[in-house]
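Trainee: sequence and predicted structure are below.
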Amino acid sequence: MAQRKRKPPRRKRPARGKGKRRGTRRKQRSRLWRASLFCLRWGCAVGFAGIIAIAGYLFFLDRQITSTFEGRRWSLPARIYAAPVELYPGAALSQRDAVAELTRLGYREVEFANAPGSWSARGNTLRAVLRPFRFGDGERGELPLAIEFEEGRVVRIDDGAGGELPIARLEPPQVGSFFPSHGEDRLILSPEETPPLLPATLKAVEDRTFDSHPGFDLKGIVRAAWVNLSTGELSQGASTLTQQLVRSYYLTNERSFARKLKELAFAVLLEARFTKADLMNSYVNEIHLGQDGARAVHGFGLGSQFYFNKPIAELGAQEIALLVAVIRGPSYYDPFRHPERAKGRRDRILGTMHDFGLIGEQEYHAALARDIGLAATRRAGRYYPAFLRMVRQELADDYDAETLGGEGLAVYTTLAPRVQDAAQAAVTETLAQIERDRGMDEGSLEAGMVVRGSQTGDIQAIVAGRVAGRYGMNRAVSARRQVGSAIKPLVYLMALESGQYDLASLIEDRPVTLDVPGYGNWSPRNFDREYRGPVPLVRSLADSLNVPTVRLGMSLGIERVAHRVEALTGVTAQAFPSLLLGAVQLSPMQLSELFAVFASGGFTTPAKTVLAVVDASGEPLSRYPIRVESAVELEHAATLTRALQVAMTHGTGKRSPHADRGVAGKTGTSNDYRDSWFVAYGAKHLSVVWIGRDDGGSHQLTGSAGALRVWNAFASNIDLEPALAAPDNATIEYETGLLADYGCGNIVSIPVTDPQRLRAKPGCH
């Protein structure tokens, strides 16, 4: 039976639209896959680029941080030091003055001096232990001293163990700095110079996880964030010491999250690059602790001097606590302005120090009982801007501004702070007194004053004006005014040099009229408008008589006088007869150059302010020795000095309470009483004082009524020693020049070339 063929099974048709949907899904999956691959590829690229950018930025920050950190750590201002006080048997220094000098240096009185920076006194003996110091000519270790005084002088110095010393020097005070361009000042401390109590206190108070954190304190950040979120303000921070250092070096004090993130990045990079010891040392030297005028006080080394006037090695626990207290807000906790507020925070820090075992129970309670113990004056070194400008000018030929402001030089100068303070006080107080006495407007008078070494040219004091420490015009250097009769000693010196005159020579005081080309006739008159006939040369100078001076000068030659003025002052003078009465404009400094020739015995000794410069490692860089050149024979200079001593005892300076102290002096008054001058010198000091108005107006003050009064006040507070004068060999009547004995009229003893030629006063010899 034939088999029936089986039909193949019919394929089921897909439901309408089903296959189409399946294909669509495949296409969608394919597109999704391609899109995913595309996104992945570009995401990786963008991410990689971001990583590269972040890495590059971090690398840039790292380079910036490293270079700035290293560079800024060694940007050190030049330190400017005054001249040291020298102690030796015979030195004119009282025990009271010696104590004042030690106090200026921040030494403290104790029962018995046995540690550097301390002193004690018993009877006429002063004991002190001098601190180590690097002078311009070498280093000195700590030095115990026992100094005996008698009648205002040092009579003996020994080393505290009986060994006699010929001389000892107190370390000089710092009187200023030349700052880097950022205007910050600091005294750099090495880790070895930093008292261990200071970093331990900083960590206990400011950053308890300093030794272990990577630059930030995560717990502190979380705690601060919670407080800030709760209050809705950025009211609390969690800065580590490293973050504070970052802010001081690189950032502002702006409070924002962006700045905080940048601060964190900087802190982490610093921690990665430098050791904890490096960071702590930088913090100790960098942190801002206050403001001294325009100068920002940075670091604990300078902070110690600024607040306590002593080195940090001598600070007690209560003083370290006060410095740490100031960190939180140098203005808010300024102990000079807010002592109670500062003491309250100091006491809380002392409590923390006690809790952490940094100080014991007894020391804690003793520290709490002490007041804040600030220095008597707010200073980080006593600043003398006028003097410092002169120092900078003198150094300008050898050192550029960058070197002076950034390489830690030590500059040793000629400034004598005791002399400077006495000069400034004399100017300030005397001008005020003159204004009151004469009914002048307060502040209408100004002054300039120079004090220099009589034999050396060392500038010991510069008074730029009546207000101490004010920046502005330096009248001692820049105010050029007519000097009046202060020029006359040069005319009389030239007369002595001519060989035709001595101090007893007679010159005529009678009217004279001169024909001045281009100006017509000129008839000089004396101050009192009287004429005396023949007068001895010494009287003509001492009484500052105009007419005989003009006669004398014209006989010498006015051209020669003008040339000599230029040779000894550096100022070109017009060769008119009025030059003989002071018609030449000089500054106090320029006039001091002229009188320095007389005071030194005939030598030019250019003014200088710098003795030596030493680099940061103690290596000498420059010395500035005395430069002298003979300009006048000793005999003539000494004879003129004797005449100027007579000017003090018998002439225009005779009302000075110091007239009989052997100083040589000369007054000067310009036309219309616009300028009042006085110049004086002894064996140690040469002083020039000018008084006038800045607008050039008249003040009706003669030299003796104005400038001499300033010098009188100054001389009362310094040591005066007689000027080096020629010995006397004749006694004459002051008015006539005739030989006379003591008790026979108004007499004066002077040196003359030949006493035998002098006529005797009838009945007196």
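Mentor: Received it, and whenever you're ready, just let me know what you need. Numbering: from 1, shown residues only.
Trainee: going forward, measure contacts between C-alpha atoms and count neighbours the same way
Mentor: OK.
Trainee: tell me the secondary structure at Leu198.
Mentor: Following DSSP: H, G, I helix; E, B strand; the rest coil, we place Leu198 in the helix state.
Trainee: measure it to Met280 for me?
Mentor: Leu198 is 10 Å from Met280, where distance means C-alpha to C-alpha, to the nearest Å.
Trainee: cool, and Gly653?
Mentor: Relative to Met280, Gly653 is positioned 63 Å away (C-alpha to C-alpha).
Trainee: what do you get for Ala49?
Mentor: Applying C-alpha to C-alpha to Ala49 and Met280 gives a distance of 37 Å.
Trainee: more crowded one of those two?
Mentor: For Ala49 versus Met280, neighbours defined as other C-alpha atoms under 10 Å are more numerous around Met280 (19 against 12).
Trainee: and after the one helix or strand the more buried one maps to, which helix or strand comes next?
Mentor: Met280 is part of helix 276-286 when elements are defined by DSSP states H and E. Downstream of helix 276-286, the next assigned helix or strand under DSSP H and E is strand 288-292.
Trainee: one more structure, for comparison:
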Amino acid sequence: MARIDYEDDDLNPDTGDAPQWRRRLVTWALAAIGLGLGFLIPYSLYLNHEVGQRFDQLRWQLPTRVYGQPLELAPGLALDAETLKTELDAAGYHAGDGSRPGSYRRDGGQWLISSRGFNDVDGAVAPRRIEVRLSGGKVARLEDAATDSKLKAARLDPARIATLYGQQQEERRLVRLEEVPELLVTGLQAVEDRDFAHHHGIDVSGILRAAWVNLKAGEAVQGASTLTQQLARSGLLGIGREQTFTRKFNEMIYALLIEARYDKKTILEAYFNQVYLGQRGAQAIHGVAAASEFWFGRDLPDISTEQIALLIGIVRGPSYYDPRDNPERATARRNFVLGEMHETGLIDDAEHQRALKAPLGVTEQPGLSANRFPAYVDLVRRQLASDYPADALAGAGLSVMTGMSPSAQAYAEGAVTKTLESLDSKNRPDLQAGLVLTDVHDGEVLAVVGSGTPARPGFNRAVEARRPVGSLLKPFVYLLALAQPDRWSLASWVDDSPVTVALGNGKRWTPGNSDNRSHGTVRLIDALANSYNQATVRIGMQVDPRRIASLIHTLAGIEAEPNPSLILGSVGQSPYAMAQLYQFLASGGEIQPLHAVRGVLDAEGRALNRYDTEPAPAQDGDAIAARLITIALQHTVSSGTARRLVADGLGELQAAGKTGTSNDSRDSWFAGYTGDHLAVVWVGNDDNKPTGLYGSTGGMRVWSNLFSRLPSAPLKVGDKGLDWQWVVGSNTTDAGCPGARRFAFVAGFAPAYQPCQPPEPVVEEGQGGWREWFGFGRDDDDEREAPPEPPPPPPQPVETP
């Protein structure tokens, strides 16, 4: 029998062995599988560890948000329609029917406001619908719209005024899945991942369906990645769009691991908090809640069907479909999403057609801002520095609750801008300003303006500038005098004749008045109201400059050398420091530390620190002295150096105020307060050159422009501890006595009574007389202060209005 030769590719029937090439193939295959498993298993374990690190703990870097003051409405509150609308706009409210949270309806003076719930320093504040009636510049009525019952007070959720980011410039606000509108949840799945509920991270059928949709559309309108893959791509791999095999492979492995470890609810919730939906400079917008505010200026529950569709459309490409830069492209994408919603039965025909015709609803400017009020936020940072260093505060996910009033801040910025523009000329082209506005009831800082361009960050003149304060210090000289009621009263006679003070080393100081005149013997109240330097120096030297230095240190922490020139304000301070000093007077004698921050909340809304503690009641002696100075400063406004405020139409406020001007008109100051507010204003040049401005023509003009718009209660001085009497000469007398003036005295210290007698033929200087008949009356402004010592100054030149 002939032998048959077998080729290598045939089986040998005698031995049953496989041919050589097959043995090699199997060996290679097994080796490849072994190598693959040897790589894939540890690599998958590594990626699984990464999922646990990046996803499981959900450690996103959340920005710290800074909020303004909740608007607290109460019957009798000074409030007009313009201010209420400003507050609502700042807090992101929108006009509507007032039925949904974050909306309001206005009908003349009647407002229906639907507030949102929020966390404040004293706990959670529930949402509610309230009716507000404004009349006569006040809240006339406040009711609960649900029960028609009257309310004593109601708080509206505050505006966000700044965001403090960490190293990552990411804007994100975490939401739970149940807080996301249902249409957004279902609509996103309809467009991006219809089989989300059934697949395990990778959807082959979805890939085929997307390919078919894109083929019909002639362009890429639907992606093939699942929501889980998109989450893996942006949350674990970063938001980069480069397509590489390694990146795609990692994305798929991540998606499988995520699906294996977490339920669908957790994955969806993470997606809605992570998805990238826009960019503003270095500020990345992540999550649907932040995107809703960024694009529409609304909270997530408040957005409409067409806005939901736009958000879903933007997911595919926030830059490409940017509705501000590419509205036509964004509209087409939104309409495609609306079509998908309609096709899947999520919206009916009527809603589909309505939404197609609706505008995009995007705000002109982004609803988010890193820092809308740089000077105020600078003050916030300074006040938090001891408890929260900058690196611990930024990106910490905290809520900083402040006292800033958006309307007051807007009016303050407007007043500074308007005034500086009106004062701008060839002689003063570089004017700057600093302003601090406070609440006289509790010391909260309501507004801060740090420069002539308020929105631009930089040197904060309201807090950092140290400029000579001039006559702003004079009321505290008189305060010390009036604290000795057995020696001094508002009716006391003081000598305003030339005065010389020995300074030591044989040097002498002879300050002069602003009008270069002496006014003889005048009432103490008139010496302060007209800011007579000579009379003030005489009083100050008897009071003792050391006591003046001690007083301003106690009240405001101001350090000053107790030189005689301190009497006329030869100390450099900031508007903030002077606001702290004047807060004592404006509050009626209370020691109220100014504070911009009311409290700090953690990411869950729990209070970590509070800074809005109640101030201690004023001591009786302090309250009485503060009332007397306030009466004198009201006289300053009604008939003294600040009387232009009455001509400006602000007489009804019955404000108390004091002008101040430093040497050569380098610094213009004004401090004034009403029944609700205190504002201190400085105007000058950074280079310390003369401005040609005085207290009444610079700082007071800003104050006037501010209070012409800011609703504020009139200043009413209580009579507790005071005794009002009619006075002629140095005695009390009858009310109808010719020439009698009415003065307030500390109770028990009024001078002796004397029956009415014919008036002496002496006219009190500063109250009329031949000089005023011929135009030689008081100047519109106040004083010329002495420079710091040493050396002593020469006689002061005239200060004219």
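Mentor: That came through, no problem. Please read all numbers here as calculations on a predicted model, not as lab measurements.
Trainee: what TM-score do we get after superposing?
Mentor: The TM-score (TM-score structural alignment, normalised by the length of the first structure) is 0.85; 722 aligned residues with a C-alpha RMSD of 3.7 Å.
Trainee: before we move on, the earlier item: quick check: the helix holding Met280 of the first structure compared with the second structure, mean distance?
Mentor: Following superposition, helix 276-286 of the first structure is found to deviate from the second structure by 1.8 Å on average (mean C-alpha distance after the TM-score superposition for the first structure).
Trainee: and His342 of the second structure, what pairs with it in the first structure?
Mentor: Aligned counterpart of His342 of the second structure in the first structure: His354 (TM-score structural alignment).
Trainee: ugh, wrong one, I meant Ile267 of the second structure
Mentor: Using TM-score structural alignment, the partner of Ile267 of the second structure in the first structure is Leu279.
Trainee: ok, that match - contacts?
Mentor: Going by C-alpha atoms under 8 Å, 6 or more residues apart in numbering, Leu279 of the first structure touches 242, 271.
Trainee: and with 7 Å instead?
Mentor: By C-alpha atoms under 7 Å, 6 or more residues apart in numbering, the contact set of Leu279 of the first structure is Thr242.
Trainee: how near is it to Gln500 of the first structure?
Mentor: For Leu279 of the first structure, the distance to Gln500 of the first structure equals 78 Å [C-alpha to C-alpha].
Trainee: near the residue nearest to Leu706 of the second structure when sequence neighbours are not counted, how many other residues are there?
Mentor: Leaving aside its sequence neighbours, Leu706 of the second structure sits nearest to Ala415 (C-alpha to C-alpha, 6 or more residues apart in numbering; 5.1 Å). Ala415 of the second structure: 23 surrounding residues under other C-alpha under 10 Å.
Trainee: test my guess that Ala153 of the second structure contacts Leu71.
Mentor: No - with contact defined as C-alpha atoms under 7 Å, Ala153 of the second structure does not count as touching Leu71 (10.2 Å).
Trainee: what about these two, which has more around it?
Mentor: Using other C-alpha under 10 Å as the criterion, Ala153 of the second structure and Leu71 rank with Leu71 on top: 20 against 12.
Trainee: show me what the more buried one lines up with in the first structure.
Mentor: Aligned partner of Leu71 of the second structure by TM-score structural alignment: Val85.
Trainee: okay, that match and Leu415 of the first structure: tell me how far apart.
Mentor: Taking C-alpha to C-alpha, one finds Val85 of the first structure at 11 Å from Leu415 of the first structure.
Trainee: contact partners for Val221 of the second structure?
Mentor: Shown in contact with Val221 of the second structure (C-alpha under 7 Å, 6+ apart): Asn214.
Trainee: ok, now with 8 Å
Mentor: Contact partners of Val221 of the second structure, counting by C-alpha under 8 Å, 6+ apart, are 213-214.
Trainee: any idea how far Val213 of the second structure is from it?
Mentor: Relative to Val213 of the second structure, Val221 of the second structure is positioned 7 Å away (C-alpha to C-alpha).
Trainee: tell me where the stretch 51-200 of the second structure has helices.
Mentor: 81-90, 182-192 (DSSP state H, counting those that start in this stretch).
Trainee: how about CSV for the ones you listed, with mean neighbour count and distance to Val717 of the second structure added?
Mentor: CSV is the format used below for the helices of the stretch 51-200 of the second structure (neighbours: other C-alpha atoms under 10 Å; distance: least, C-alpha to C-alpha, whole Å):
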stretch, mean neighbour count, distance to Val717 of the second structure
helix 81-90, 19, 26
helix 182-192, 20, 57
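Trainee: Arg546 of the second structure is nearest to which of those?
Mentor: Nearest to Arg546 of the second structure among the helices of the stretch 51-200 of the second structure is helix 81-90 (44.9 Å), distances taken as C-alpha to C-alpha.
Trainee: other SSEs contacting that closest one?
Mentor: The contact analysis (3 or more C-alpha pairs under 8 Å, 6 or more residues apart in numbering; DSSP states H and E) places helix 81-90 of the second structure against helix 406-423.
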